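1. fold the following, please.
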Amino acid sequence: MSFITFDNKRIAVFGLANKKSVAFFIARELIASGAEVIHVVRSEERKKTAHKLFPQCSVFICDVEDEENIIRVRDEIREELDGKLLHGIVHSIAFANYSEGFKPFHQTRKDDFLQAVNISCFSFISIANHFKDLLHSDASVVTISISTTTMAAENYGYMAPIKAALDSSLCFLAKSFSAFSNIRFNAVAPGLLKTSASAGIPGYIDSYLYAEKAILRKKAISTQEAADAAVFLLSDRASAITAQTIVVDGGMAVNYFDKEIVGKAVG
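-> The predicted structure follows:
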């Protein structure tokens, strides 16, 4: 018997964009482990992509920026489930609109920041709230964060503080839901990954190559590795883990004074 199985379990995955997405790797692994996956994507174009990648899965559209869309897709999925429940939700959604390009953090535009908070953080809270009656009492809800929210990477702009808010929301959601269920809330926080979203960050390639040097094994984190951690947290094997952010960075956070890096910096 496999250590992790999802037989007769249903998981809703929010955020698939393409085959490089963290959501793609999570969904693929869930299906391989026996789960029924329901995709929720942002647009009609992404719905077509989801159908091509996962022809066996139901796909729904929801732009989470408008909370009414979350309520609508909840009702659509409820009808699809026909009395059945979800055993998990994956929130793999983030968005930042640098409308005037990258600027020093103190020059962050209020409307850009609040839009990013709404889509990247509040949507997680809103999905949990509106889907609570569709969740099994032992369900698991997992979001995707970042490996550190206190490293001031200039090219990441204001997204680290927003991810910090996302991380903080875990304990409050876990506490709130504990009043009526055993539903768990956790985050996977990977180091730098090769995704389509990251490709749009100026200077990201240099940061990615630096991360490879700082990781203990001198090899970057794969998207599959991040997905594997998410699948574990969604499984019954993680039943005692809640309100946690699981860092998947290959030990990078303990290795900033790697002698090779220091040697090149001061040599």
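
2. all contacts plus neighbour counts: C-alpha atoms, from now on.
-> Fine.

3. how about the helices in the stretch 101-250 of the chain?
-> Applying DSSP state H, counting those that start in this stretch to the stretch 101-250 of the chain gives helices spanning 110-117, 123-131, 159-177, 196-199, 204-214, 223-234.

4. quick one: closest of those to Lys259.
-> Evaluated over the helices of the stretch 101-250 of the chain, closeness to Lys259 peaks at helix 204-214, with 9.8 Å, by CA to CA.

5. name the helices or strands packed onto the closest one?
-> Secondary-structure packing of helix 204-214 (3 or more CA pairs under 8 Å, 6 or more residues apart in numbering; DSSP states H and E): no helix or strand packs against it.

6. same thing but 10 Å
-> Other helices and strands packing on helix 204-214, by 3 or more CA pairs under 10 Å, 6 or more residues apart in numbering; DSSP states H and E, are helix 196-199, helix 259-266.

7. contacts for it?
-> Contacting residues not belonging to helix 204-214 are listed as 153, 155-156, 191-194, 198-199, 218-221, 249-261 [CA atoms under 10 Å, 6 or more residues apart in numbering].

8. can you check which of the helices and strands packed on helix 204-214 gets nearest to Glu45?
-> helix 196-199 (15.4 Å).

9. report all helices and strands that that closest one contacts.
-> Judged by 3+ CA pairs under 10 Å, 6+ apart, helix 196-199 is in contact with helix 204-214.

10. go again using 7 Å as the cut-off
-> Helices and strands touching helix 196-199, by 3 or more CA pairs under 7 Å, 6 or more residues apart in numbering; DSSP states H and E: there are none.

11. give me the nearest residue to Met73, chain neighbours excluded.
-> Actually, residue 73 is Val. It isn't Met. Cys62 (6.3 Å; CA to CA, 6 or more residues apart in numbering).

12. same question, Ser58
-> Ile38 (5.2 Å).

13. which strand runs longest in this protein?
-> The single longest strand within the chain, with elements called by DSSP state E, is strand 135-144.

14. name the helices or strands packed onto that strand?
-> With contacts taken as 3+ CA pairs under 7 Å, 6+ apart, strand 135-144 sits against strand 86-91, strand 184-190, helix 223-234.

15. so which residues make contact with the first one?
-> For strand 86-91, the surrounding residues in contact (CA atoms under 7 Å, 6 or more residues apart in numbering) are 9-15, 124, 134-136, 139-144, 234.

16. what of stretch 155-162?
-> Residues outside stretch 155-162 that contact it (CA under 7 Å, 6+ apart) are 102, 105, 117, 121, 149, 201-203.

17. one more to put side by side:
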Amino acid sequence: MSFNPRSVSLEGRCGLVTGIANDQSIAWGCAKAFRSLGAELAVTYLNEKTRSYVEPLGREIGVGMTLPLDLGIEGQLEAAFDEIGTKWGRLDFVLHSIAFAPREDLHGRVVDCSKDGFLKAMEISCWSFIRMAKLAEPLMRDGGTLFTMTYYGSQMVVEHYNLMGPVKAALESATRYLAAELGPQGIRVHAISPGPLQTRAASGIAEFDELLDKAQSKAPTRSLVSIDDVGAAVAFLATDAAKLITGETLYIDGGYHIID
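-> Next up, the predicted model:
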């Protein structure tokens, strides 16, 4: 069978992108790539401060909907999906790029983390992805793709990553289970694992600059990943060209994860 260029198009597709904070966000790199392949987008903002960054970015690429989403506010996630269902009546892909752990728990040893801090990190960083999958399922009548963001610290002990390591490991496991359960409906599920990036979320990790230097010096490509590198790979996985790829944790890190 010959290659069909339309298989790498997202024309006529609708997607939700969460987690944009500013123009350095991984979610922003993904949003740009989705739009470049022709997708219609809804994006979310956390609060009024973030809205002042997200709305202009959305206008820049012609986003169709900009919705509030604070996972700490009961019912706001459901309201976002209701709005999408009312306006579009369908959904083809969802990007979950949201993670959180209380600073005092993130900066301490895992063994010292509080119960409340652990549960909050799991709720915001992992359970919310499962909940998004549940809400997206009835809108993905023709199949679709769900994405979440993880990191190498889920598999290996990365200094200063601390509590987020076990949380991201749970997220990757959830990805596999969701892929198995939703696959019969044509819904694919992926965890995306970029190399270290200088984002607002990363600023919460102690000594992050040293982590960047180590990644650049040890990665086989000797280069750091950009938000646009991540976006290009994620957008491809949302297309029909990747319709038989699911349940993966995809590393976009210049090969860093293969090096001891």
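
18. follow-up on the earlier one: and the residue nearest to Val73 of the first structure, what pairs with it in the second structure?
-> When the second structure is aligned by TM-score structural alignment, the residue opposite Cys62 of the first structure is Leu69.

19. isn't that match right next to Val43, touching?
-> No. Between Leu69 of the second structure and Val43 there is no contact under CA atoms under 7 Å: 9.3 Å.

20. more neighbours: which of those two?
-> The residue with more neighbours, out of Leu69 of the second structure and Val43, is Val43; 27 against 20, by other CA atoms under 10 Å.

21. name the element the more buried one belongs to?
-> Assigned by DSSP states H and E, Val43 of the second structure belongs to strand 40-45.

22. mind listing what the equivalent of Trp28 of the second structure over in the first structure touches?
-> Counting by TM-score structural alignment, Trp28 of the second structure lines up with Phe24 in the first structure. Residues counted as contacts of Phe24 of the first structure (CA under 7 Å, 6+ apart) are 16, 18.

23. ok, 6 Å please
-> Contacts for Phe24 of the first structure (CA atoms under 6 Å, 6 or more residues apart in numbering) come out as Leu16.

24. any chance of the contacts of stretch 155-162 of the first structure in a markdown table, plus distance to Phe54 of the first structure and neighbour count?
-> What follows is these, written out as a markdown table (distance: CA to CA, whole Å; neighbours: other CA atoms under 10 Å):
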| residue | distance to Phe54 of the first structure | neighbour count |
| --- | --- | --- |
| Phe102 | 36 | 17 |
| Phe105 | 39 | 13 |
| Val117 | 30 | 23 |
| Cys121 | 27 | 25 |
| Thr149 | 33 | 17 |
| Ile201 | 28 | 13 |
| Pro202 | 31 | 14 |
| Gly203 | 33 | 13 |
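
25. farthest pair within those residues?
-> Longest span within those, CA to CA: Cys121 and Gly203, 24.5 Å.

26. just name the most buried of the helices and strands packed on helix 204-214 of the first structure.
-> For these, the largest average neighbour count (mean count of other CA atoms under 10 Å) is found in helix 196-199, namely a mean of 14.

27. quick one: which of the contacts of stretch 155-162 of the first structure is nearest to Leu166 of the first structure?
-> Nearest to Leu166 of the first structure among the contacts of stretch 155-162 of the first structure: Cys121, at 5.1 Å, using CA to CA.

28. trace the closest one over to the second structure, please.
-> By TM-score structural alignment, Cys121 of the first structure lines up with Cys126 in the second structure.

29. any idea how far that match is from Ala201 of the second structure?
-> Applying CA to CA, to the nearest Å, the value for Cys126 of the second structure to Ala201 of the second structure is 16 Å.

30. same question for Asp209 of the second structure.
-> From Asp209 of the second structure over to Ala201 of the second structure (counting by CA to CA), the distance is 13 Å.

31. then Arg188 of the second structure?
-> Note on Arg188 of the second structure: its distance to Ala201 of the second structure, by CA to CA, is 26 Å.

32. what does Phe147 of the second structure give?
-> Distance from Phe147 of the second structure to Ala201 of the second structure, by CA to CA: 18 Å.

33. just Pro5 of the second structure next, same as before
-> With distances taken as CA to CA, Pro5 of the second structure is found 36 Å from Ala201 of the second structure.

34. same question, Lys120 of the second structure
-> Taken as CA to CA, the spacing of Lys120 of the second structure relative to Ala201 of the second structure amounts to 16 Å.

35. which one in the second structure is aligned with the residue nearest to Ser58 of the first structure?
-> Aligning on TM-score structural alignment places Ile38 of the first structure opposite Ala42 in the second structure.

36. neighbours of that match, how many?
-> Ala42 of the second structure has 22 neighbours, counted by other CA under 10 Å.

37. quick one: the helix or strand that the strand holding Val43 of the second structure is followed by to chain centroid distance?
-> Sequence-wise, the next helix or strand downstream of strand 40-45 of the second structure (DSSP H and E) is helix 48-61. Centroid separation between helix 48-61 of the second structure and its chain, computed with CA atoms, centre = their mean, to the nearest Å, is 18 Å.

38. likewise stretch 115-123 of the first structure?
-> Centroid separation between stretch 115-123 of the first structure and its chain, computed with CA atoms, centre = their mean, is 13 Å.

39. repeat that for stretch 210-226 of the second structure.
-> 21 Å.

40. and it, which stretch of the first structure?
-> Under the criterion TM-score structural alignment, stretch 210-226 of the second structure matches residues 206-222.

41. thanks again, I'm all set now.
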